[in-house]
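*Asks:* for reference, the sequence and a predicted model appear below.
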Amino acid sequence: MTTYTDPVASPAAPHPARSLTGTGLAVLLVAYLPVNMTFGSVNLLEPAITEDLGVSASGGQLVLSAYTTAFAATLVVAGRLGDRFGRRRLLAAGAGAFGVASVLAALAPNLVTLVALRAVLGIAAGLFTPQVLSTIQSTAPERLRALGVTLFAAVSGIATITGQLLAGAVAQTAGDHWGWRLVQVLTGAVGAAALLALRTVPESRSTAPLALDLRGAALLGAGLLLVVVPLTLGTGAGGLAPVLAMLAAGGAVLTVFARSQRAAERRGALPVVPPSVLRTPAVRHGMIMTLLFFTGYGAFLYEFSALSQGTFGVDAWGAVVMLLGFGTAFVVTALALPAVERRTGRWTMTGAAVGQTAVLLSLAVTVNGTHGAPPEALQPLLILLGVSQALMYGPVLRTVLSRTPTWAAGVAGGLFTTLQQLGLGLGVALLGGVFHAAASTTPGGPAAGLPHGFAVAVTVQAVLALAFAFLATRVARAGAGGPEQAGGPEMIPTRPAPGSTA
């Protein structure tokens, strides 16, 4: 069996030389901004990119998927690298590479070069993203840690909105050719600014004797690639058969990965994703809730953009403006979350998920019942949706992090963001497919059927919100304790002593 040691009694358990300060937290949050900024901006600028480079819509999909695929495949392994070699060191390497790749992407002369550089951007973002959460979790004092997680949730929304607004403003000013290129440079400059102030962030690493587990890392990376690529490209990758084949292969590889992780832990080794961490019910439930949340979130943004442009007759910029109320409500609520939770306590996520179910069903009725409601009629519901989502996202993030031992902070940060990317891909691929299938079966054709397709898709998303509420109730009933309350003192896996049974 796996042997454990108490970090307090273990002289090999290093601790950060200093604690994270408010200034260091601000630098970490600025460093995280480009991750969602580049995702939001390129989503909006995809038509301009394809027109400027003279490529088809499938080429635009490759530009998008190169970033998200490389990002998702890097996250968990990068979290482990930060745990072992130092989180600030990985953050500096990732942010520096991101800045350089952003400038080079702005100069890309053709599709092949741009896709390759977008993949490099995804790897760079994957290197530093887990380090932000794990540094907050492992080096911040208790009160600043809670504030850091709250602000991280808010910055996620701020970055997406900022990226889309920046993209729209620059593109309208500079035109299609220079607009998307300037946005790349400006996004990279944000990461460079954080890099210059990185000395304010304390270095930290895991207290566990971490090996790299190269076999596990290779299996995980291959499995995620085989899952994320077909989800991102959809049937544009060559039809349904290749998509299903890749998904089946990805499932098989991930199954082998899971077995290898259990076998490694039984031998007393510490695998890249320790099964013992996932055995904590709150962590396991939190991971599933993360996947449910982002599946619905990704699907909604995709469906509403299509509805806005197809039914309300606005362009991509107009679709962004229509979602400003939603985004602003999300950010404001995320910032106010501590005050809200003082009143609602550990039942915040459950109440928010039930509320989101009601809002989604109301949107379905409003849009479909009037055969395309006017945009202003949807704003109150969109604002309520932003509020409910912020009340779900912040607490589930804190649930995963607070119940994970500090030595596995990088693992938790990597898993959380990996599931975020998988959820976004699943939402667009699966629920987006439901949306278009329902729209195409409506008399009058797909364009006339968009309100009906939207209503069907958000009803499915309401079911996902109910599943989230069910799991949130289980987490709430288990109590609000961290790893200490959940399982006694935090324990670190080590290799078994010579002669012991592995």
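*Replies:* Done, it's in.

*Asks:* C-alpha only now, for contacts and for neighbours.
*Replies:* OK.

*Asks:* those strands in the protein, which residues are they?
*Replies:* Counting by DSSP state E, one finds strands in the chain at the ranges 3-5, 492-494.

*Asks:* rebuild these as TSV, extending it with mean neighbour count and distance to L225.
*Replies:* Listed next are these as TSV, based on neighbours: other C-alpha atoms under 10 Å; distance: least, C-alpha to C-alpha, whole Å:
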stretch	mean neighbour count	distance to L225
strand 3-5	16	33
strand 492-494	20	29
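
*Asks:* separation between the residue nearest to L419 when sequence neighbours are not counted and A469?
*Replies:* Using C-alpha to C-alpha, 6 or more residues apart in numbering and skipping the chain neighbours, the partner closest in space to L419 is L291 (5.4 Å). Noted for L291: a distance of 13 Å to A469, by C-alpha to C-alpha, to the nearest Å.

*Asks:* swap in L231?
*Replies:* Distance from L231 to A469, counting by C-alpha to C-alpha: 26 Å.

*Asks:* equivalent analysis for L292, please.
*Replies:* 10 Å.

*Asks:* do L426 as well
*Replies:* In terms of C-alpha to C-alpha, L426 sits 20 Å off from A469.

*Asks:* repeat for I136
*Replies:* In terms of C-alpha to C-alpha, I136 sits 27 Å off from A469.

*Asks:* okay, these two: which has more neighbours?
*Replies:* It is I136, of I136 and A469, that has more neighbours when counted by other C-alpha atoms under 10 Å, with 29 against 25.

*Asks:* just give the nearest non-adjacent residue to that one, would you?
*Replies:* R145 (5.9 Å).

*Asks:* quick one: residues contacting the residue lying closest to R398 once chain neighbours are set aside.
*Replies:* Excluding the flanking residues, the one nearest R398 by C-alpha to C-alpha, 6+ apart is V149, at 6.5 Å. Listed by C-alpha atoms under 8 Å, 6 or more residues apart in numbering, the contact partners of V149 are L133, I136, G394, L397, R398.

*Asks:* next one for the comparison:
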Amino acid sequence: MVKNPRTLPADGPAPAPSSPVRAAPAAPGLTGAGLAVVLTGYGLSNMDVFIVNVALSAIGADLHSGPAALELVVSGYGLTYALGLVLGGRLGDAFGRRRLYAWGLAAFTVTSGLCGLAPTIGFLVAARMLQGAAAAVLVPQVLATIQAATEGRARARAIGLYGATAGLSAVAGQVLGGLLVSLDIPGLGWRAIFAINVPIVSAALPAVRRVPATAADHRPGFDPLGTLLLGAGMICLLVVVVEGREPGRPLWLWSLLAVAAGAAVALVRVERSLADRGGSPLLAPAVLSLPGLRRGLAALVPFSVGFGSFLFCYALLAQGRFGLGGLASGLVL
């Protein structure tokens, strides 16, 4: 009986493939130096949310601005930061996270310098909004890089350090900001809280090459209309909150509430339509329907609103009413 030459015995060796298929090279791991670089940018962007609070009284006195304008100095940064996070993440997925991180870090340096050089309160508000947009470009790349370039214990450690950086940078913002304002180095006053970012980020930029280059397997979609509607609604609400408490409120101010409500309704319709067509909505309805996410938002949104309001009011009262300096105000908090 003759065996079929093309049939190997069950216990025989596996044949070598004539044209082996090469596996795609894995992304290089995230080293300690690379992790330090991405956490530096994240820490600075988070610190700048808080560092301004202890300098509000000094900013108001120097630029002759009232509480409403000072609110915009704080909330303007948060507005563009929040609006740009999803877009920044998708840009990193599409064009490379290390590249977008470097661009965001460079933009953060430039906008920090503009904040420190601001001659008027309007200029400072505009520069802060640009600074928030720069932070929105760099911050999403941090967790995305950790996710793509680590696994197992290394990923758990990196995420733990990410969380620690968030907490420590918030505390450092209060204390360091107060220290810089109190020391007045060298005659900069409140401007030093922005100027300090420039040398730190300038030193971190050359080290960005230590961060592994990663990107998404498939280029994600974008949602410019959804972003525009969300931004319009948030800006209208922000203007009403900031200006609505002043006496003699004009009618157009309250009409912004109707504009915000219309933008919200249109946003829901646009996002649902885009999701039904298989697109990539800014706020995916399917994600927002998750019970865990809804419970998380129900807890986080009131806390964030209350905490942000407390920090703003505390800084003005501690320094304006009780006469504490910047450093004492930060240390007390």
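*Replies:* Arrived safely. The structure displayed is predicted, hence computed values, not measured ones.

*Asks:* what's the TM-score once they're superposed?
*Replies:* TM-score for the superposed chains, counting by TM-score structural alignment, normalised by the length of structure 2: 0.80, backed by 310 aligned residues with a C-alpha RMSD of 3.1 Å.

*Asks:* translate A192 of structure 1 into the numbering of structure 2.
*Replies:* Matched to structure 2 by TM-score structural alignment, A192 of structure 1 sits across from S202.

*Asks:* its match is in contact with A107, isn't it?
*Replies:* No - assessed by C-alpha atoms under 8 Å, S202 of structure 2 is found out of contact with A107, at 11.0 Å.

*Asks:* tell me which of these two has more neighbours.
*Replies:* Remark: of S202 of structure 2 and A107, A107 carries more neighbours, 20 against 13, as counted by other C-alpha under 10 Å.

*Asks:* which residue lines up with the more buried one in structure 1?
*Replies:* Checking TM-score structural alignment: A107 of structure 2 goes with A97.

*Asks:* for that match, what are its contacts?
*Replies:* L121, A124.

*Asks:* how does it look with 7 Å?
*Replies:* Contact partners of A97 of structure 1, counting by C-alpha atoms under 7 Å, 6 or more residues apart in numbering, are A124.

*Asks:* ok, now L75 of structure 1?
*Replies:* By C-alpha under 7 Å, 6+ apart, the neighbours of L75 of structure 1 are G126, L127, P130, G414, T417, T418.

*Asks:* what residue of structure 2 takes the place of the second one?
*Replies:* Aligning on TM-score structural alignment places L127 of structure 1 opposite V137 in structure 2.

*Asks:* how close does the nearest residue to that match once chain neighbours are set aside get to P119 of structure 2?
*Replies:* Leaving aside its chain neighbours, V137 of structure 2 sits nearest to G88 (4.4 Å; criterion: C-alpha to C-alpha, 6+ apart). For G88 of structure 2, the distance to P119 of structure 2 (C-alpha to C-alpha) stands at 30 Å.

*Asks:* which one's more surrounded, these two?
*Replies:* Legend: neighbour count by other C-alpha under 10 Å for G88 of structure 2 and P119, higher for G88 (25 against 12).

*Asks:* surely that one touches P140?
*Replies:* Yes - the pair G88 of structure 2 / P140 is scored as a contact, 6.3 Å apart, by C-alpha atoms under 7 Å.

*Asks:* what's the match for F123 of structure 2 in structure 1?
*Replies:* Checking TM-score structural alignment: F123 of structure 2 goes with T113.

*Asks:* quick check: the gap between the residue nearest to that match when sequence neighbours are not counted and G318 of structure 1.
*Replies:* What sits nearest to T113 of structure 1 in space, not counting adjacent residues and going by C-alpha to C-alpha, 6+ apart, is A105, at 7.8 Å. Look at A105 of structure 1 and G318 of structure 1: by C-alpha to C-alpha, they are 26 Å apart.

*Asks:* the two: who's more crowded?
*Replies:* More neighbours surround A105 than the other of A105 of structure 1 and G318, with 23 against 15 (other C-alpha under 10 Å).

*Asks:* okay, that one and W180 of structure 1: tell me how far apart.
*Replies:* A105 of structure 1 is 10 Å from W180 of structure 1, by C-alpha to C-alpha.

*Asks:* what about the longest helix in structure 1?
*Replies:* Ranked by residue count and defined by DSSP state H, the top helix of structure 1 is helix 142-196.

*Asks:* residue closest to the middle of structure 2?
*Replies:* Centroid-nearest residue in structure 2: A136, 4.0 Å away (criterion: C-alpha atoms, centre = their mean).

*Asks:* how close does that one sit to G78 of structure 2?
*Replies:* 10 Å.

*Asks:* and A195 of structure 2, by the same measure?
*Replies:* Using C-alpha to C-alpha, one gets 19 Å for the distance from A195 of structure 2 to G78 of structure 2.

*Asks:* please say which of the two ends up with more neighbours.
*Replies:* Neighbours were counted for A195 of structure 2 and for G78 using other C-alpha under 10 Å; G78 has more, 21 against 18.

*Asks:* leaving out the residues flanking it, which one is nearest to the corresponding residue of structure 1 for the more buried one?
*Replies:* Using TM-score structural alignment, the equivalent of G78 of structure 2 in structure 1 is T68. By the measure of C-alpha to C-alpha, 6+ apart, the closest residue to T68 of structure 1 outside its immediate chain neighbours is G122, 6.2 Å from it.

*Asks:* then I51 of structure 2?
*Replies:* G173 (4.1 Å).

*Asks:* contacts for stretch 233-251 of structure 2?
*Replies:* Stretch 233-251 of structure 2 has contacts (C-alpha under 7 Å, 6+ apart) with A68, E71, L253, W254, L256, L257, V259, A260, A263, A264.

*Asks:* could you export the residues you listed as JSON lines, including neighbour count and distance to G92 of structure 2?
*Replies:* Below are those laid out as JSON lines (neighbours: other C-alpha atoms under 10 Å; distance: C-alpha to C-alpha, whole Å):
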{"residue": "A68", "neighbour count": "15", "distance to G92 of structure 2": "35"}
{"residue": "E71", "neighbour count": "20", "distance to G92 of structure 2": "31"}
{"residue": "L253", "neighbour count": "16", "distance to G92 of structure 2": "37"}
{"residue": "W254", "neighbour count": "15", "distance to G92 of structure 2": "38"}
{"residue": "L256", "neighbour count": "19", "distance to G92 of structure 2": "34"}
{"residue": "L257", "neighbour count": "16", "distance to G92 of structure 2": "34"}
{"residue": "V259", "neighbour count": "15", "distance to G92 of structure 2": "32"}
{"residue": "A260", "neighbour count": "21", "distance to G92 of structure 2": "30"}
{"residue": "A263", "neighbour count": "21", "distance to G92 of structure 2": "27"}
{"residue": "A264", "neighbour count": "18", "distance to G92 of structure 2": "27"}
